[in-house]
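Novice: Here is my input; please provide its structure:
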Amino acid sequence: MKTKNAIILAAGKGTRMKSKLYKVLHQVAGKAMVDHVLTQLEANHMDNIVTVVGFGAENVEQALGERTKYAVQKQQLGTGHAVMQAADLLSDLDGQTLVISGDTPLFKAATLQKLVDYHTAKKASATVLTSIAPDPTGYGRLVRNDIGIVEKVVEQKDATPEEQAIDEINTGVYCFDNKTLFDALKLLSNDNAQGEYYLTDVIGILKKRGDIVAAYRMADFDESMGVNDRIALAKANEIMRNRINTHWMEEGVTLLDPKTTYIDSDVKIGSDTVIEGGVTIKGNTVIGTDCYISAHSDIINSIIHDEVKITSSTLEDSEMHTGSDIGPYSHLRPASEIGENVHIGNFVEVKKSFIDKGTKVGHLTYVGDATLGKNINIGCGVVFINYDGTSKHHTNIGDHAFIGSNSNLIAPVNIAEDSFVAAGSTITDDTNKFDMAIARARQTNKPDYAKKLPW
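Specialist: As a prediction, the model looks like this:
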């Protein structure tokens, strides 16, 4: 049976990144570069994907999990040597194998599929994905003969002055007949300037024995960008974010200032949502339709239902239901859920709490480890005191309760439905339905006492 296979080359240390983090795990638009590559290959329904790892292998395996098989390159002896490490997993299979670098996060699934289709149509043993580079410095060059037939691929350091003048570059992506690839790898030599086994030399080996070698030229050079340093990483982020923003505007989302709007690659957004500049939306966030997100909001791994308004606030691992609003300058910390038509005003922090339909938390309040029912009013300056120095404790407030301003609710405590907490109270005991709880010292006025004070 013919199989569709892919090899991701991800063994390089990436010294130019000057980082403790393994190169291919640096993120572009919120996702590791190698994860971007794997995602595009998965979209093309590969039968087998092998990731060749070296430095930091365990970190890559942790990041990608069981979505790919792994081969280890213990010594970094070149791209050809890296592909050899996948032999035990792939060499006996009939079919095609696509080879791609793990530090090229901008390739699209459609481009990779076009390469495979072209390779099939040409009945080639190998097909090189190429592009025209505005500045080809640093890239391998594709050398053709006078009638355009592929002659060889030559690395920059091994190229003659005439070859260095060529602007058609090797993107580092190839499609091979699988068994032909692994047979040719056995003939590789490291007799070159770097003393490495170049995958590009397979092209020359196949040419010498008369195999068909083709080259598919892609239109968008930006897709081929490899990331080797922080400058290239910034450029890749810029390209990816522009691509993401363009996609969502085409899908009916209004971005008032796309240049300052940062949306990660796995985010989903509904139509007719409006997003102002200076907004960051990260992780696996899902935003519904007809929402409004104002400037300087940060939303991380959260679910935002339809018709939600977020004003200059931060949401982490939280959920806001239809018609609710928050801000300005409020913070939903992880495991918070805000019900329908709930109002969270300014300078409110909510942590690991559920707030049900129609409740209002207007301003200057901390809600931690709590369950709030429907149509509750929380006054200004209320503090849910959830920590006793050792353990966290829970507060429950029933439907239609009223919590007066500047009150302290010392957990664990239960405020019954329809009960009333007077302003300025420190509540330590449960209440019953329709109770009014007041817990503060009675005011005493001392006539003329102020005359005795030194000022």
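Novice: CA only for contacts and neighbour counts going forward, please
Specialist: Fine.
Novice: ranges for the helices of this structure?
Specialist: For the chain, applying DSSP state H gives helices covering 33-43, 57-64, 79-84, 87-90, 109-121, 161-164, 178-185, 201-208, 230-250.
Novice: ok, residue 343 to residue 421 distance?
Specialist: For residue 343, the distance to residue 421 equals 20 Å [Cα to Cα, to the nearest Å].
Novice: what's the closest of the helices of the chain to residue 396?
Specialist: Residue 396 sits nearest to helix 57-64 of all the helices of the chain, at 39.0 Å, using Cα to Cα.
Novice: residues in contact with the closest one?
Specialist: Residues outside helix 57-64 that contact it (Cα atoms under 8 Å, 6 or more residues apart in numbering): 11, 22, 25, 35, 53, 70, 72.
Novice: Of those residues, which pair is most distant in space?
Specialist: The two members of those with the most space between them (Cα to Cα) are 35 and 72, at 17.7 Å.
Novice: one more to line up against the first:
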Amino acid sequence: MNLKSIILAAGKGTRMKSKLPKVLHKVCGTEMVNHVINIAMKAGCTENVVILGHEAQMVKDNLKNNVKTAIQEKQLGTGHAVMMAKDHIKEDDKIVVLCGDTPLIKESTLQRLFDYHKENKCVATVLTTKVDNPTGYGRLIRDDNEDVLKIVEQKDATEEEAKVNEINSGIYCFNGKELKMSLSKISNNNNQGEYYLTDVIEILKNEGFKVGAYEGSTIEELMGVNSRVDLQRAENILKNRINQYHMENGVTIIDSNNTYIECDVKIGMDTIIYPGTIINGNTTIGEDCTIGANCRIENSSINNNVKIQSSTIIDSTVGNNTTVGPYAYLRPKSNIGENVKIGDFVEVKNSTIGDNSKASHLAYIGDASVGKNVNIGCGVVFVNYDGKNKFKSIVEDNAFIGSNCNLVAPVTVKEKGYVATGSTITDDVPGGSLSIARAKQVNKEGWVDKKGIFKK
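Specialist: The predicted structure follows:
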């Protein structure tokens, strides 16, 4: 079975009250339309066609996974949208039609829909569910034998049809040949003046083809995101799914309601996540880590047995058995080795720090290469910027940088070089040497009295 998806993403989404197209609003860090594409691919779709309309180029620029696109210049209904993809529909294809604003549909639900479609030899299958209050949804109308007759939109439903509580999800599976045939026969003779994809079901039924309805989803999965309120609801639902997945795979999350983990994050077993933590992007966290309260980790790789307290880590790598924080900031391109200590109020940027080194507190390490077993004292500043250009500092293995020192780049502290407290280093420090770069202390006795500073 050559399975393809057609994803409807042409609408403006006026209720979002946003300059951004509706389908580009993010849920747990990923655009809604990309959620749908990802789910379709996981469910087995080998080709995905996204129907674009409002702000087509902006949406296209944000699509991932090499999808194909088609343009719906005027939004004349769901049937019209699928017509725009007719060149991508082959007679022997199986086509699943999805909505770009339903990011909560599950891969497993789509796979069961495909299985039902195949096993029951249908040419079209509608995904449905039953709800207590079907207001606003299209109704699935069955005959006395429970076979599908048609789908009726809310505004076109009779009083009796409106009482039906089995609703249309807007998700369908079609055989390509019959879909193309029926699309050529739909009309816009309805209250909205639109071409409904739902009319395809009645057309196929009247042509004598087998049409099925698979009641196999939850209303939560089918929730369309049409407003900021819907967006927040979807965020909470998906956040809880993600957190549950990690907990089921051996991660301890102390307070799931206050822990925010995006879809692509990977976390090893026996890691503990404390409340207020935000982990996003393509982040990987190893086993036996402790991620303390109020941490933010983005697009970073955290190895095993790392302890992070109340710190921010962006686009960086942290090696095994390292501690970070509290209140540390690892800016992009920080590569921290194993058994390293990055202490409180230490900022690292575009730097490599070797194994067993430590910067325990109040330091700035920017554009630097720091070797192994290096001590960086309190108040050390790697002075990397002259107002126009950035320069690099090198501190080799087993060096010692005393407290309150400035390393004015470009400068190198050779292996086992020592820098005395309070020094400003502008020249290279030879290996095994002590460098002292500070003015000689001068005490002027009686100076305060001579100045009369404390006279009344």
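Novice: Let me know the closest of the contacts of helix 57-64 of the first structure to residue 131 of the first structure.
Specialist: Using Cα to Cα, these come closest to residue 131 of the first structure at residue 35, 23.2 Å.
Novice: Identify the residues contacting the closest one.
Specialist: 63, 64, 105.
Novice: how close does it get to residue 67 of the first structure?
Specialist: From residue 35 of the first structure across to residue 67 of the first structure, the span is 10 Å (Cα to Cα).
Novice: Can you get me a residue count around the aligned residue in the second structure for residue 375 of the first structure?
Specialist: Alignment note (TM-score structural alignment): residue 375 of the first structure maps to residue 373 of the second structure. Residue 373 of the second structure is flanked by 20 other residues according to other Cα atoms under 10 Å.
Novice: Count the residues that sit near the closest residue to residue 373 of the second structure other than its chain neighbours.
Specialist: Nearest residue to residue 373 of the second structure, sequence neighbours excluded (Cα to Cα, 6 or more residues apart in numbering): residue 357, at 4.4 Å. Per other Cα under 10 Å, the neighbour tally for residue 357 of the second structure reads 26.
Novice: isn't residue 357 of the second structure right up against residue 369?
Specialist: No: with contacts counted by Cα atoms under 8 Å, residue 357 of the second structure stays clear of residue 369, the gap being 11.7 Å.
Novice: quick one: what's aligned to residue 267 of the second structure in the first structure?
Specialist: So residue 267 of the second structure corresponds to residue 269, using TM-score structural alignment.
Novice: before we move on, what about residue 363 of the second structure?
Specialist: Match for residue 363 of the second structure (TM-score structural alignment): residue 365.
Novice: Now do the contacts for that match.
Specialist: 347, 348, 349, 380, 381, 382, 383.
Novice: Return the residues in contact with the residue nearest to the fourth one when sequence neighbours are not counted.
Specialist: The shortest distance from residue 380 of the first structure to any residue that is not its chain neighbour, by Cα to Cα, 6+ apart, is 4.6 Å, and that residue is residue 405. For residue 405 of the first structure, the contacting residues are 378, 379, 380, 381, 382, 422, 423, 424, by Cα under 8 Å, 6+ apart.
Novice: Would you enumerate the residues in contact with the first one?
Specialist: Spelled out, that is residue 378 of the first structure. By Cα under 8 Å, 6+ apart, the contact set of residue 378 of the first structure is 359, 360, 361, 362, 402, 403, 404, 405.
Novice: next one: the third one
Specialist: For residue 380 of the first structure, the contact set (Cα under 8 Å, 6+ apart) comprises 361, 362, 363, 364, 365, 404, 405, 406.
Novice: Could you find the closest non-adjacent residue to the equivalent of the last one over in the second structure?
Specialist: Under the alignment (TM-score structural alignment), residue 406 of the first structure pairs with residue 404 in the second structure. Ranked by Cα to Cα, 6+ apart and with sequence neighbours excluded, the top spatial neighbour of residue 404 of the second structure is residue 379, at 4.3 Å.
Novice: Which residue in the first structure aligns with residue 255 of the second structure?
Specialist: Aligned partner of residue 255 of the second structure by TM-score structural alignment: residue 257.
Novice: so its match makes contact with residue 277?
Specialist: Yes: Residue 257 of the first structure is within contact range of residue 277, at 4.7 Å (criterion: Cα under 8 Å).
Novice: Tell me which of the two has more neighbours.
Specialist: residue 277 (18 against 13).
Novice: which bit of the first structure covers the lengthiest strand in the second structure?
Specialist: In the second structure, taking DSSP state E as the definition, the longest strand is strand 166-175. With TM-score structural alignment applied, strand 166-175 of the second structure matches the range 168-177 in the first structure.
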